[in-house]
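In: attaching a predicted model along with its sequence, questions to come.
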Amino acid sequence: MNLVARSIDAPRFASLADFGGNNWNLDAVQAPDVWARGFTGQGVTVAVIDSGVDITHPDLRDNIWINLDEIAGDGVDNDVNGYIDDINGWNFGIGQNNANVSPGTNNSGQEHGTHVAGTIAARNNGSGNTGVAPDAKIMALRLGDVADGWFVNGGSLPEAIRYAVDNGARVINLSLGSADSPQLQSALAYAASRNVVTVSASGNEGLLSPGAPARYATQYGLSVGAVNRERSVARFSNRAGGSPRLRHVVAPGVQIYSTLPGNSYGFLSGTSMATPHVAGTVALMLSANPTLTHNQVRQILTDTAVG
């Protein structure tokens, strides 16, 4: 992977034989080439702001972020961060506002966050799927409950972004859409100011430019579109638009195999599925060179991206 090599001023990494099959997505982002050099996302926490994560899934449970400054179940805000018993993250859902980060319903849309998390950091254990950064940690931030692809009690995305930054995430995966607001822009600016990289789905409407929050990649983080096995941009994927300032890349997002709640696996498609490939790639870059700034990550990715 040339961009991770560039992160450490090394020659281009050697290309290994493709895995193929359900792992075509890992081949496409050249993740195994980076693992062979010893960079697997170790030491990097990726926040997944989504529908919740099945933190007991066998391919995820060893890679779930743990807040070591909090004591589980004692009803006390031990680390004085404003959230009680936030051991693995927080549920920002309206009317919830609690530490339950697992998918809250059996609606098919609730599986979204678990699938995203697996693409980023499912363990390389010979079963199921393997994430792009299989030794990164996942901070699970749930925005509430989902029905028919929409949050029915969606909590504050800006608050969730700020939580991720303040509690040690280096990368934030935003496989979602949001309304524009000054609060959202402020939160994205805050993340960038702390060298936290936000990675946002461009959207699935087949439009010429991305929706929010990806449209803010003119200044903050990255916008991600989806490609298929043939590396053609998916019909549903929003494009980059006309702004030369937009930091937009593409990644595998069609029929991606990853973790699902209940110790299972399955295929999903969308720019939501492309985004975690880029978040995982950023985790690989930061595990290779933790000193990279927000702007350096954006520059390297968009200068060396293929496809």
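Out: Received it, and whenever you're ready, just let me know what you need.
In: can we go C-alpha only for contacts and neighbour counts from here?
Out: Noted.
In: where exactly do the strands run in the stretch 1-150 of the chain?
Out: 45-50, 89-91, 137-142, 146-147, 150-151 (DSSP state E, counting those that start in this stretch).
In: nearest to Ser186, out of those?
Out: Closest to Ser186 of the strands of the stretch 1-150 of the chain is strand 45-50 (C-alpha to C-alpha; 16.8 Å).
In: which strands and helices sit next to the closest one?
Out: Of the remaining helices and strands, those touching strand 45-50 by 3 or more C-alpha pairs under 8 Å, 6 or more residues apart in numbering; DSSP states H and E are helix 112-121, strand 137-142, helix 157-166, strand 171-174, helix 271-288.
In: could those go into a markdown table alongside mean neighbour count and distance to Gly253?
Out: Output for these, formatted as a markdown table (neighbours: other C-alpha atoms under 10 Å; distance: least, C-alpha to C-alpha, whole Å):
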| stretch | mean neighbour count | distance to Gly253 |
| --- | --- | --- |
| helix 112-121 | 30 | 11 |
| strand 137-142 | 30 | 20 |
| helix 157-166 | 21 | 23 |
| strand 171-174 | 28 | 14 |
| helix 271-288 | 29 | 4 |
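In: can you add distance to Val46 and give those back as TSV?
Out: Shown next, in TSV, are these (distance: least, C-alpha to C-alpha, whole Å):
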stretch	distance to Val46
helix 112-121	8
strand 137-142	5
helix 157-166	9
strand 171-174	5
helix 271-288	7
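In: nearest to Trp65, out of these?
Out: strand 137-142 (5.0 Å).
In: name the residue closest to the centre of the chain, please.
Out: Asn173 (2.9 Å; C-alpha atoms, centre = their mean).
In: which residues touch that residue?
Out: Val46, Ala47, Val48, Ile49, Thr198, Val199, Ser200, Thr275, Pro276, Ala279 (C-alpha atoms under 8 Å, 6 or more residues apart in numbering).
In: one more: Ala164?
Out: Taking C-alpha under 8 Å, 6+ apart as the definition, contacts of Ala164 comprise Ala47, Met139, Ile172.
In: can you lay out these as TSV showing distance to Ser178?
Out: Shown next, in TSV, are these (distance: C-alpha to C-alpha, whole Å):
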residue	distance to Ser178
Ala47	17
Met139	20
Ile172	15
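In: any idea which of those is closest to Thr56?
Out: Met139 (13.4 Å).
In: for the closest one, which non-adjacent residue is spatially closest?
Out: Computed as C-alpha to C-alpha, 6 or more residues apart in numbering, the closest residue to Met139 that is not its neighbour in sequence is Ala47, at 4.4 Å.
In: equivalent analysis for Ser178, please.
Out: That would be Ala212: by C-alpha to C-alpha, 6+ apart, it lies 5.4 Å from Ser178.
In: from Ser202, how far out is that neighbour?
Out: 8 Å (C-alpha to C-alpha, to the nearest Å).
In: next: Gln185.
Out: 16 Å.
In: looking at those two, which has the bigger crowd around it?
Out: Looking at Gln185 and Ser202 with other C-alpha atoms under 10 Å, you find the greater number of neighbours at Ser202, namely 37 against 17.
In: let's bring in a second one:
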Amino acid sequence: MLGGNIRSGTNTRHLLGATAGALGALLVLGQTATPVVAADIPDFRPDQWALASIGAQEVWDGTQGRGATVALPGVSVDEEHPDLRDNVQIDTEFGANGDDDEQGTAAAALVAGHGHGRDADGGVLGVAPDATVLVLPTDDDLPDAIRYAMDEGAQIILLPEETGGDEELIDAVAAAAGGGALVVGPAGGDEDPNVLSVAGVNEDGELIPDSPEASEIDLLAPGDELRTAGQDLGQTDVSGAPYAAAVTAGAAALLTSQYPQLTPNQLREAMVEGSQQGPDGLPTLHVATAVSQASGVAEDIPLVDEDLAQEEDTGVPVWMWFALVGVVLVLILLSLVLWVRRSSADPYGVKAERAAEEEELAAERAERAKAEERPSRRKKGGRRRKTK
């Protein structure tokens, strides 16, 4: 399960009556005018200091994460939470989606919360509100869940915990990274080069308590008092490296959505190189500059593999030519058969009528011929001439 802290004071609301009918209405985010907030649907976005800190809203005009999938293996998530509904896909291949979902729901909303209510003017937002979160609950099969996430096409995989020297888990992470996924996880424990290890900072830019040593940290991100989705259709505040990693996974979703041609290593470098300097000289996530960094790399990389395109453009394969010729010959043969059958058919009975007439004429001719050939005979009892 995800580590970190969750404040006991959870903001809860119950949506009744007309409020329930407003849950499905969403508006394109990042608009300049602030919508009027309904009295019974509190808007917690002003409390989400992390979004402003990393400059997420500065890039929402260009991308909000549409088309990007972030996998969350090893956690359960409340897919019916109004801040997450329709952005979450639950796959129970490796375990049931249980009721112990507070930490998973919080992480998922930090990645892809979309708010709720009329014009999406209530609730909380994630870094990539249009991204998809693939949840793979499991208690004891995290390595296979990670491999499954890669096979399902997740571009980013958010680990719930450090690999901790687990060889099977390390091998699964290596396979996912080699298969084209950026693996993000909380910093701490043994260093894993295939994981972008993230630690948390507070609103003042300082490392949060219990942070690992600088040598174990690849990137810093907001990880203290983060307002996000909670249980009972409410909101809560969370702190810890796993939630800083969730913020980073959301940022990676924005980048991969806008520049899908970049490899996991290039996405990682864009976020690290396009960062701001944090405590102890460590890089601190800043989405706006990371997008600029990714743009410079992506302009030299075509969206389509040109070598593959040339291979595919060499012409139609020989077997396909033979198949096409065979189909044409079959069609021609069928056409000839149909033509012959139609031309030899007598649909109106003309031939039968003519044959009957010819048979009748032949019978009449035969009767005449027989009458002409019959010999003339003298009748008996006739008178005889006397001789003199």
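Out: Received, thanks. Predicted model, so just to flag it, every value in this text is computed and none were measured.
In: how far away is the residue nearest to Ser178 of the first structure from Ala274 of the first structure?
Out: 16 Å.
In: which part of the first structure matches the longest helix along the second structure?
Out: Using DSSP state H, we find that the single longest helix of the second structure is helix 318-344. Counting by TM-score structural alignment, helix 318-344 of the second structure lines up with no residues of the first structure.
In: buried residues of that helix, list them for me.
Out: For helix 318-344 of the second structure, burial by neighbour count (16 or more other C-alpha atoms under 10 Å) applies to no residue.
In: tell me how far it lies from the chain's centre.
Out: When C-alpha coordinates are averaged (C-alpha atoms, centre = their mean, to the nearest Å), helix 318-344 of the second structure and its chain have centres 42 Å apart.
In: which SSE is immediately downstream of it?
Out: Downstream of helix 318-344 of the second structure, the first helix or strand assigned by DSSP states H and E is helix 350-373.
In: now do the buried residues in that next one.
Out: Within helix 350-373 of the second structure, no residue is scored as buried using 16+ other C-alpha under 10 Å.
In: returning to that earlier point: tally of neighbours for the residue nearest to Ser178 of the first structure?
Out: Around Ala212 of the first structure there are 20 residues (other C-alpha under 10 Å).
In: isn't it up against Pro182?
Out: No. Here Ala212 of the first structure does not reach Pro182: they are 11.8 Å apart, not a contact under C-alpha atoms under 8 Å.
In: just give me the match in the second structure for the residue nearest to the centre of the first structure.
Out: Looking across to the second structure (by TM-score structural alignment), Asn173 of the first structure lines up with Leu158.
In: grab the nearest non-local neighbour of that match.
Out: Take Leu158 of the second structure and drop its neighbours on the chain: the residue closest to it by C-alpha to C-alpha, 6+ apart is Val184, 5.0 Å away.
In: any idea what that neighbour aligns with in the first structure?
Out: Aligned partner of Val184 of the second structure by TM-score structural alignment: Val199.
In: which elements pack onto the host helix or strand of that match?
Out: If you go by DSSP H and E, Val199 of the first structure is part of strand 197-201. Strand 197-201 of the first structure makes packing contacts with strand 171-174, helix 182-193, strand 222-227, helix 271-288 when contacts are defined by 3+ C-alpha pairs under 8 Å, 6+ apart.
In: average distance between that strand and the second structure?
Out: Aligned to the second structure and superposed, strand 197-201 of the first structure gives a mean residue distance of 0.5 Å (mean C-alpha distance after the TM-score superposition for the first structure).
In: quick one: contacts of stretch 72-82 of the second structure?
Out: Contact with stretch 72-82 of the second structure is made by 1-2, 23, 85-86, 88-90, 97-105, 108, 115-116, 123, 133-139, 141-142, 145-146, 149, 157-160, 229, 231, 233, as judged by C-alpha under 8 Å, 6+ apart.
In: rerun that using 6 Å as the cut-off
Out: Contacts to stretch 72-82 of the second structure, defined as C-alpha atoms under 6 Å, 6 or more residues apart in numbering, come from residues 85, 88, 97-98, 101, 104-105, 116, 134-138, 142, 145, 158, 233.
In: and it, end to end?
Out: 19 Å.
In: still on that earlier bit, let me know the closest of the contacts of Ala164 of the first structure to Asn228 of the first structure.
Out: The closest of the contacts of Ala164 of the first structure, once distances to Asn228 of the first structure are taken by C-alpha to C-alpha, is Ile172, at 23.6 Å.
In: could I get the helices and strands packed on strand 197-201 of the first structure in a markdown table, plus columns for distance to Gly20 of the first structure?
Out: As requested, those are arranged in a markdown table below (distance: least, C-alpha to C-alpha, whole Å):
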| stretch | distance to Gly20 of the first structure |
| --- | --- |
| strand 171-174 | 26 |
| helix 182-193 | 36 |
| strand 222-227 | 16 |
| helix 271-288 | 16 |
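In: Val250 of the first structure: which of these is closest?
Out: Of all these, strand 222-227 sits nearest to Val250 of the first structure, with 4.5 Å by C-alpha to C-alpha.
In: quick one: that closest one to the second structure mean distance?
Out: Mean for strand 222-227 of the first structure is 0.3 Å (mean C-alpha distance after the TM-score superposition for the first structure).
In: now that strand: which residue numbers in the second structure?
Out: With TM-score structural alignment applied, strand 222-227 of the first structure matches the range 196-201 in the second structure.
In: any idea what Gly262 of the first structure aligns with in the second structure?
Out: In the second structure, Gly262 of the first structure lands on Asp232 (TM-score structural alignment).
In: distance check, its match against Val111 of the second structure.
Out: Counting by C-alpha to C-alpha - Asp232 of the second structure and Val111 of the second structure are separated by 19 Å.
In: same check on Arg45 of the second structure?
Out: 14 Å.
In: now Gly278 of the second structure
Out: Taken as C-alpha to C-alpha, the span from Gly278 of the second structure to Val111 of the second structure is 22 Å.
In: again with Asp100 of the second structure
Out: Shown here: Asp100 of the second structure relative to Val111 of the second structure, a distance of 19 Å by C-alpha to C-alpha.
In: before we move on, what about Ser275 of the second structure?
Out: If you measure Ser275 of the second structure against Val111 of the second structure using C-alpha to C-alpha, the figure is 19 Å.
In: with Ser257 of the second structure instead?
Out: For Ser257 of the second structure, the distance to Val111 of the second structure - C-alpha to C-alpha - is 13 Å.
In: which residues in the first structure does stretch 358-371 of the second structure match up with?
Out: Stretch 358-371 of the second structure corresponds to no residues in the first structure, going by TM-score structural alignment.
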